[in-house]
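In: The following comprises the amino acid sequence and a computationally predicted model.
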Amino acid sequence: MYRIDPKLDPAACNALTQTASGLLVPGTEVTGIAPGTAVGTSRSVDVDVTAPAAGACPETWTVGARLTPVFGTVNAGTADLRTSAMGQQVPLPNSQVVLPEPGVYRLTAHVFGLATWNFNGRHIASINALWINTATNAFVPGSPRKVLLHDEPGTVNPETGLKSIGGNAVCEGYVTITAPTTYEVRGLRATGDGNTLANANLQHYLSSTTNQQGILWQKVSD
């Protein structure tokens, strides 16, 4: 009877070991991970794993991945710009969005502006809108938009009553963040002539154009 002792390669990468009860080869179990970096919290991919049936030979593990970027929408209100100073930024109510994790995001705001007046005389009415980082007060590059610009060259017939003009715009931009960050939409008005009567009577409003999907955000890249 011959006894042959196994010769194990001492390399650190060798998973085969000699134990008191015999040779041991550690098993491998594959698990999926939720969104994160390789194993953290800033990825936009879920990794799913299906284990093989008990006793299967060979053991086949099925691994898949799902793209799962975060996104959202909010229902914004109407900003009353009537008493704001020329060029003063006024937040659009309920337009704030909190981007929850590091990555690149696309911000979109569908907005509608309205200017009304009831006086005679020339005036120029305009409304701008833009995305703002609420922590730094910096605007999102590419997002400022002219919502409306109206030049009234002459007098308005007082017998026709209140006059109004409206306009739509889409404010969009991409931002890259490293931590949860809040953004909001702001509007600002202007009159081109500086006339006291115009400033007192020319009324501006800015609102989301649709109640359900006016303000949207979506993560587009890690």
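Out: Yep, that arrived.

In: Going by C-alpha atoms from here, please, whenever you check contacts or count neighbours.
Out: Fine.

In: Who's the closest spatial neighbour of Thr182, skipping the chain neighbours?
Out: Nearest non-adjacent residue to Thr182, counting by Cα to Cα, 6 or more residues apart in numbering: Val98, 4.4 Å away.

In: check which helix or strand covers that neighbour.
Out: strand 97-99 (DSSP states H and E).

In: on that earlier part again, the residue nearest to Thr182: neighbour count?
Out: A count of nearby residues for Val98, using other Cα atoms under 10 Å, gives 12.

In: That one against Ile177, yeah?
Out: No: assessed by Cα atoms under 8 Å, Val98 is found out of contact with Ile177, at 11.1 Å.

In: Quick one: list the elements packing against the very next helix or strand once past the strand holding Val98.
Out: Using DSSP H and E, the helix or strand that directly follows strand 97-99 along the chain is strand 103-117. Judged by 3 or more Cα pairs under 8 Å, 6 or more residues apart in numbering; DSSP states H and E, strand 103-117 is in contact with strand 123-133, strand 145-152, strand 163-177, strand 203-208, strand 215-221.

In: Taking their axis directions, strand 103-117 and strand 123-133 sit at what angle?
Out: Interaxial angle, strand 103-117 versus strand 123-133 (axes from the mean of the first three to the mean of the last three Cα atoms, to 10 degrees): 160 degrees.

In: before we move on, back to that, for the strand holding Val98, name the packing helices and strands.
Out: strand 181-191.

In: Who are the packing partners of the strand it packs on?
Out: In this structure, strand 181-191 makes packing contacts with strand 90-91, strand 97-99, strand 123-133, judged by 3+ Cα pairs under 8 Å, 6+ apart.

In: Adding distance to Phe71, write the ones you listed out as JSON lines.
Out: JSON lines is the format used below for the helices and strands packed on strand 181-191 (distance: least, Cα to Cα, whole Å):
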{"stretch": "strand 90-91", "distance to Phe71": "22"}
{"stretch": "strand 97-99", "distance to Phe71": "8"}
{"stretch": "strand 123-133", "distance to Phe71": "17"}
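
In: ok, structure two:
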Amino acid sequence: MRGPAPRRPRRRPVRVAGQRQRPEQVVTRHTRTDELAVQLPRTFLDDPDLRGLAPGDEIDVAPALFVAERLPAGPGVDGWAHDDLGLVSARGTVLTAIPTSGGGPQPVSVLDAGERLFPLFWSTVPPTEGPVALAGALYLDPDLAPGTELGEQVALCRERYRVTGLRLSSRLSWRPGPVRQLTEVPPDVDEDLVLVVGLLPVGVPGTHRPSRIG
């Protein structure tokens, strides 16, 4: 029997791209079978599993939601919407948020957004439980990988995806630069750029809808 995997030190994303959508822009609400645009923060570019990503790869991951803002929940239908930079607006129910007092690892918050479960990283936003509306960005965190202590807490959030593309995009919507399509993860990313990974659930045809990434 294989013993438990060694726990990695909990690393936090140094920076994910902030909100760039204008209020008048409308983003279609997505379903579980839609392609995801997920940021890969430069903090994690040294992780061997993430550094080796390439279009066409199949990976088991639980894309997490970096919470930048908590919004009034109000009435409405649970779900989420996101753009080609991975910026998200979502509403649903937070299932776990309050740390335990027994000295064990802090539980990972999970948002049930209707058709999908997202691990949550609260950043500077105080954690909460129950119905909520959130804004932030999707990102990949190696500490939520299979076999890690935190990763096993969010096993129900994990799914097998096909990498549909890699690209570098500008953080600044008011000064966008040309999008650069990549065949591999670069060793470093400039501060004014965002590395975005396209992920499509395995088993979903690539023609399900026009590709957002790649």
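Out: Now that the structure is in, tell me what you want to look at. Values in this document were obtained by computation on a predicted structure and should not be read as measured data.

In: Work out the TM-score between the chains.
Out: Once superposed, chain against chain, the TM-score is 0.24 (TM-score structural alignment, normalised by the length of the second structure); 80 aligned residues with a Cα RMSD of 5.1 Å.

In: Deepest-packed of the helices and strands packed on strand 181-191 of the first structure, please.
Out: Most buried of those by mean neighbour count (mean count of other Cα atoms under 10 Å) is strand 123-133; its value is a mean of 23.

In: how big is the angle separating that one from strand 203-208?
Out: Inter-element angle recorded for strand 123-133 of the first structure and strand 203-208: 40 degrees (by the same axes, to 10 degrees).

In: how much does strand 123-133 of the first structure deviate in direction from strand 181-191?
Out: Taking the same axes, to 10 degrees, one finds that strand 123-133 of the first structure is oriented at 170 degrees with respect to strand 181-191.

In: and the angle for strand 123-133 of the first structure with strand 163-177?
Out: Using the same axes, to 10 degrees: strand 123-133 of the first structure against strand 163-177 is 20 degrees.

In: for the second structure, which strand is longest?
Out: For the second structure, the strand that runs over the most residues, judged by DSSP state E, is strand 159-170.

In: Just the buried positions in that one, please.
Out: Going by neighbour count (16 or more other Cα atoms under 10 Å), the buried part of strand 159-170 of the second structure is 161-170.

In: now stretch 103-120 of the first structure
Out: Going by neighbour count (16+ other Cα under 10 Å), the buried part of stretch 103-120 of the first structure is 103-119.

In: re earlier: in CSV, list the buried residues of strand 159-170 of the second structure along with distance to Pro48 of the second structure.
Out: Below are those laid out as CSV (distance: Cα to Cα, whole Å):
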residue, distance to Pro48 of the second structure
Tyr161, 18
Arg162, 18
Val163, 16
Thr164, 19
Gly165, 18
Leu166, 16
Arg167, 19
Leu168, 19
Ser169, 23
Ser170, 25
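
In: Using a markdown table, lay out the helices and strands packed on strand 103-117 of the first structure together with distance to Val74 of the first structure.
Out: Formatted as a markdown table, these follow (distance: least, Cα to Cα, whole Å):
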| stretch | distance to Val74 of the first structure |
| --- | --- |
| strand 123-133 | 14 |
| strand 145-152 | 20 |
| strand 163-177 | 15 |
| strand 203-208 | 10 |
| strand 215-221 | 5 |
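
In: do you know which of the ones you listed lies nearest Ala190 of the first structure?
Out: Closest of those to Ala190 of the first structure is strand 123-133, at 5.4 Å (criterion: Cα to Cα).

In: list the helices and strands the closest one packs on?
Out: In this structure, strand 123-133 of the first structure packs against strand 103-117, strand 145-152, strand 163-177, strand 181-191, with contacts taken as 3+ Cα pairs under 8 Å, 6+ apart.

In: To Gly22 of the first structure, which of the helices and strands packed on strand 103-117 of the first structure lies closest?
Out: Nearest of those to Gly22 of the first structure, taken as Cα to Cα: strand 215-221 at 50.1 Å.

In: Can you give me the distance of Thr164 of the second structure to Glu58 of the second structure?
Out: 9 Å (Cα to Cα, to the nearest Å).

In: same deal with Gly198 of the second structure?
Out: Per Cα to Cα, Gly198 of the second structure is found 11 Å from Glu58 of the second structure.

In: now Leu138 of the second structure
Out: Using Cα to Cα, Leu138 of the second structure is found at 18 Å from Glu58 of the second structure.

In: which of these two has more neighbours?
Out: Each of Leu138 of the second structure and Glu58 has its neighbours counted (other Cα under 10 Å); Leu138 has more, 28 against 17.

In: Quick one: neighbours of the closest residue to Leu24 of the first structure other than its chain neighbours, just the number.
Out: Distances taken as Cα to Cα, 6+ apart put Thr17 closest to Leu24 of the first structure, at 5.2 Å, once the chain neighbours are dropped. When neighbours are defined as other Cα under 10 Å, Thr17 of the first structure has 13 of them.
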